[in-house]
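**Student:** Structure, please.
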Amino acid sequence: MSMLLVLGEFRIIGTEPDGDTIQFAPTDPLAFEKLVDAPVEVKNGRARVRLEGVDALETHYDRTGPRIRQPAEFGDKAAQELLTFLGFGDVRRVGQKVVSADPPQTPGWVLTQGGDPFKRCVALIGTGTPPGADGTQIPVDVPLLQTTVNHHLLKTGLVYPGFYDKLPRDLRGELAAVTRQAREAGLGLWPLDVTTTPGGAPITGMPSLTEVVILPKLFRRLVDHFNLVEQSLSSFPAYLAGQEDNVEVLSTRTKQLSLLPLVQIINGTAVRMTAQPEDTVYTEG
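**Tutor:** Presented below is the predicted three-dimensional model:
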């Protein structure tokens, strides 16, 4: 599988980078125009980049209501690890907004197949010597993947995997493998993860979501349900049934139109998923 290589700079002053998104200024402002089928928006010389294969704990989710975040420890650690990997030091924030950093921008590159429905560039991210010429299609294999921050964050256990169907199978397999290794070694967030534990995540309303470590995809669905429907789990299954989360469970080769078949409500006060995050692949809608 080949991806478009784009060179440029990561810029964070005045932005709110988290563990899986950051802003990138391509050296060639027209570089992303080659991605006709999955466009990437470049505004004021910058594109928003979402890390391919990675889903970090939410630090400022506000799509359907007031801002809310998941437990701060690992959301903040993932964000800091991303910036450190990219060469940023002495990063200072007011709230989530970066007000200073040394240096204020760092050189790097992205490998992408295109944008998501929000026109963010979905990419593998690297620094140092680029693997080819700017604006060219580059074959991406596992050794190249292993040099990226995507691989690094999953290997350290600071983020969850978030796989979509455009990610090639061999690359997905490598990211799944390091995810399992991190979980088995008890690294990062995994000792506190309750996404698939038998008792599930205790959820009694919006405030409880800030206290449990769960898959961000499930967190977002719960937040949206509480904002748009009600502050209880009683109608959460019906809400999930109405969401188009086209998902495949790889181990059973079953495809579902929503998360509903993968989610259990326990005694009306807890939620769990029946498949591990690395065992699921979503269709980008």
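
**Student:** contacts, neighbours, all on C-alpha from now
**Tutor:** Will do.

**Student:** what about the helices in this structure?
**Tutor:** Taking DSSP state H as the criterion, the chain contains helices spanning 72-85, 142-145, 149-155, 169-184, 216-228, 236-241.

**Student:** So which of the ones you listed is nearest residue 199?
**Tutor:** Nearest to residue 199, of all these, is helix 216-228, at 15.7 Å by Cα to Cα.

**Student:** Who are the packing partners of that closest one?
**Tutor:** Helices and strands touching helix 216-228, by 3 or more Cα pairs under 8 Å, 6 or more residues apart in numbering; DSSP states H and E, are helix 236-241.

**Student:** Can you give me the buried ones in the helix it packs on?
**Tutor:** Using 16 or more other Cα atoms under 10 Å as the test for burial, helix 236-241 gives 236-237, 239-240.

**Student:** what do you get for stretch 33-45?
**Tutor:** By neighbour count on 16+ other Cα under 10 Å, the buried set for stretch 33-45 is 38-42.

**Student:** same check, this time on stretch 125-136
**Tutor:** 125-127, 134-135.

**Student:** Pick out whichever of those residues sits closest to residue 217.
**Tutor:** residue 125 (21.6 Å).

**Student:** so the closest one touches residue 146, yeah?
**Tutor:** No - using Cα atoms under 8 Å, residue 125 makes no contact with residue 146, being 10.6 Å away.

**Student:** Quick one: end-to-end length of stretch 50-70, please.
**Tutor:** Stretch 50-70 has an end-to-end distance of 18 Å (Cα to Cα, to the nearest Å).

**Student:** How about it, which residues are buried there?
**Tutor:** In terms of neighbour count (16+ other Cα under 10 Å), stretch 50-70 has its buried residues at 50-61, 68-70.

**Student:** Wait, residue 138 touches residue 124, no?
**Tutor:** No - the pair residue 138 / residue 124 is not scored as a contact, 12.0 Å apart, by Cα under 8 Å.

**Student:** shared neighbours of the two, anything?
**Tutor:** Shared contacts of residue 138 and residue 124, defined by Cα atoms under 8 Å, 6 or more residues apart in numbering, are found at residue 111.

**Student:** These two: which has the busier surroundings?
**Tutor:** The neighbour comparison of residue 138 against residue 124 (other Cα atoms under 10 Å) goes to residue 124, with 26 against 17.

**Student:** what about the more buried one, distance to residue 183?
**Tutor:** 22 Å.

**Student:** I have a second one here; can you model it like the first so I can compare?
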Amino acid sequence: MGDEMARPRYTLITGDFYIRYPDLPRNGPEPDGDTINFLPDNDDLVQSLPRFSNRGPDRRHLGTYGTRFEGIDTLETHFENQHQDLAFARAARDHMLASVGFGTVEFWDDLPNKVKSAEHHPVRGYLLANGVESNGRLLALVYTGDPDLNAADGDPVFVDVDRLDRSVNVSLVRAGLAYAELYATMPLELIEHLRDLLKQVRANTTGMWPQEAVTTEHRVQLTRLADLSELVMFPKLYRRLVRYFKDGHHDLAAFDVWLRADPVNRDDTAVLPTGELGNLHDLYDLNPSGIKLQFLPEELTFAPDPGPHP
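**Tutor:** Sure, this is the predicted structure:
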């Protein structure tokens, strides 16, 4: 049991971070606070990563791969042509870009999520990759520069709390610009550390936390898609609500039934703070006055998404 718990779960992959395609200046990636494109030095290392769903890694233009920052969820800048509170969504994006080292970044006026220019591009860095998630993106801890560990490209790496704390992922949490979105694929020690960090940052009212709208104490009434665009709320729940309202609903009355109707694609399985096995629907409470949370999002541990199903 002890040997299994200590088994390295991460793979060191070196390469370059991309936020634009030089040959397609208006058709490049759209980085946000928790996603970036990565070009590995050795593509075979990406192909050999564990796959948490029924999908392999999605190779994009120039051989890059979309990369999801493990353990965190920042506010959406452009989800299905919708967004959350743009001040904090863009603050998370800009913090990430600065932390990775792109320097001054300019976006197109008419394409505000696409990068027009970057002072430094591409930027050298590395991933401690955990696997491939259901959208074909790499799930990883993100670091800049050359690896400062005793490992070669492709080596398995044991990540402890100190190593986690050096990641760009954690810098976003400390800045008060990221929720924790915790999956059972992450080592328990790291999950517990992120929970402790969130507790500290919330208590210090850092970043977006004083503006959080849907909380365990505060209920919000929602009647249309536009109501979501200015809110600070758990992005996973926000994404479900966007699709619910896009399905033609005009209040929250049917949201719970709608969510539970699709346990594969909507109502994610999760371990609750009580230790019981539950679902995303256990996170919130609904009544005629609106929606609020029953638990803090970081208190849940989600099962890996099995991937899209017809």
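
**Student:** Report the TM-score for the pair.
**Tutor:** Here the TM-score for the pair of chains, by TM-score structural alignment, normalised by the length of the first structure, is 0.94; 278 aligned residues with a Cα RMSD of 1.4 Å.

**Student:** coming back round to it: and which of the buried residues of stretch 33-45 of the first structure is nearest residue 110 of the first structure?
**Tutor:** residue 40 (12.6 Å).

**Student:** Skipping its backbone neighbours, what lies nearest the residue of the second structure positioned farthest from its centre in space?
**Tutor:** Distance to the chain centre peaks in the second structure at residue 288, reaching 30.7 Å (criterion: Cα atoms, centre = their mean). Excluding the flanking residues, the one nearest residue 288 of the second structure by Cα to Cα, 6 or more residues apart in numbering is residue 253, at 7.5 Å.

**Student:** Same question for residue 221 of the first structure.
**Tutor:** residue 240 is the one closest to residue 221 of the first structure (Cα to Cα, 6+ apart), at 7.5 Å.

**Student:** And residue 200 of the first structure, by the same measure?
**Tutor:** Excluding the flanking residues, the one nearest residue 200 of the first structure by Cα to Cα, 6+ apart is residue 272, at 4.4 Å.

**Student:** In the second structure, what residue corresponds to that neighbour?
**Tutor:** Mapped onto the second structure by TM-score structural alignment, residue 272 of the first structure lines up with residue 292.

**Student:** so how many other residues sit close to its match?
**Tutor:** Neighbours of residue 292 of the second structure using other Cα under 10 Å come to 20.

**Student:** Surely it touches residue 285?
**Tutor:** Yes - if you go by Cα under 8 Å, residue 292 of the second structure and residue 285 touch, sitting 5.4 Å apart.

**Student:** so what corresponds to residue 112 of the first structure in the second structure?
**Tutor:** In the second structure, the residue matched to residue 112 of the first structure (TM-score structural alignment) is residue 129.

**Student:** For its match, give me its contacts.
**Tutor:** By Cα under 8 Å, 6+ apart, the contact set of residue 129 of the second structure is 10-13, 49, 138-141.

**Student:** Apart from its neighbours in sequence, what residue is nearest it?
**Tutor:** Distances taken as Cα to Cα, 6+ apart place residue 140 nearest to residue 129 of the second structure, at 4.1 Å, with adjacent residues excluded.

**Student:** burial measure for residue 161 of the second structure, as a count.
**Tutor:** By other Cα under 10 Å, neighbour count at residue 161 of the second structure equals 13.

**Student:** Correction: the previous question concerned residue 275 of the second structure.
**Tutor:** 10.

**Student:** counterpart of residue 32 of the first structure in the second structure?
**Tutor:** Using TM-score structural alignment, residue 32 of the first structure lines up with residue 46 in the second structure.

**Student:** ok, now which ones touch that match?
**Tutor:** Shown in contact with residue 46 of the second structure (Cα under 8 Å, 6+ apart): 13, 40, 57, 138.

**Student:** what's the most distant pair in these?
**Tutor:** Spatial extent of those (Cα to Cα) is set by the pair 13 and 57 at 14.1 Å.

**Student:** looking at it, residue 91 of the first structure is touching residue 100, isn't it?
**Tutor:** Yes - contact status for residue 91 of the first structure versus residue 100: in contact at 5.9 Å, counting by Cα under 8 Å.

**Student:** Help me confirm that residue 280 of the second structure comes into contact with residue 263.
**Tutor:** No - counting by Cα under 8 Å, residue 280 of the second structure stays clear of residue 263, with 9.1 Å between them.

**Student:** quick one, strands of the stretch 51-200 of the first structure?
**Tutor:** Under the criterion DSSP state E, counting those that start in this stretch, strands of the stretch 51-200 of the first structure are mapped to 53-55, 89-94, 97-102, 105-115, 121-126, 137-139, 160-164.

**Student:** Give the aligned range of stretch 135-146 of the first structure in the second structure.
**Tutor:** With TM-score structural alignment applied, stretch 135-146 of the first structure matches the range 154-165 in the second structure.

**Student:** aligned partner of residue 247 of the first structure in the second structure?
**Tutor:** Alignment note (TM-score structural alignment): residue 247 of the first structure maps to residue 270 of the second structure.

**Student:** Let me see the contact set for its match.
**Tutor:** Here residue 270 of the second structure is in contact with 277-280, 300-303 (criterion: Cα under 8 Å, 6+ apart).

**Student:** can you check residue 221 of the second structure too?
**Tutor:** Neighbouring residues of residue 221 of the second structure by Cα under 8 Å, 6+ apart: 252, 289-291.

**Student:** now, the most widely separated pair of those residues?
**Tutor:** Using Cα to Cα, the two most remote members of those are 252 and 289, lying 9.5 Å apart.
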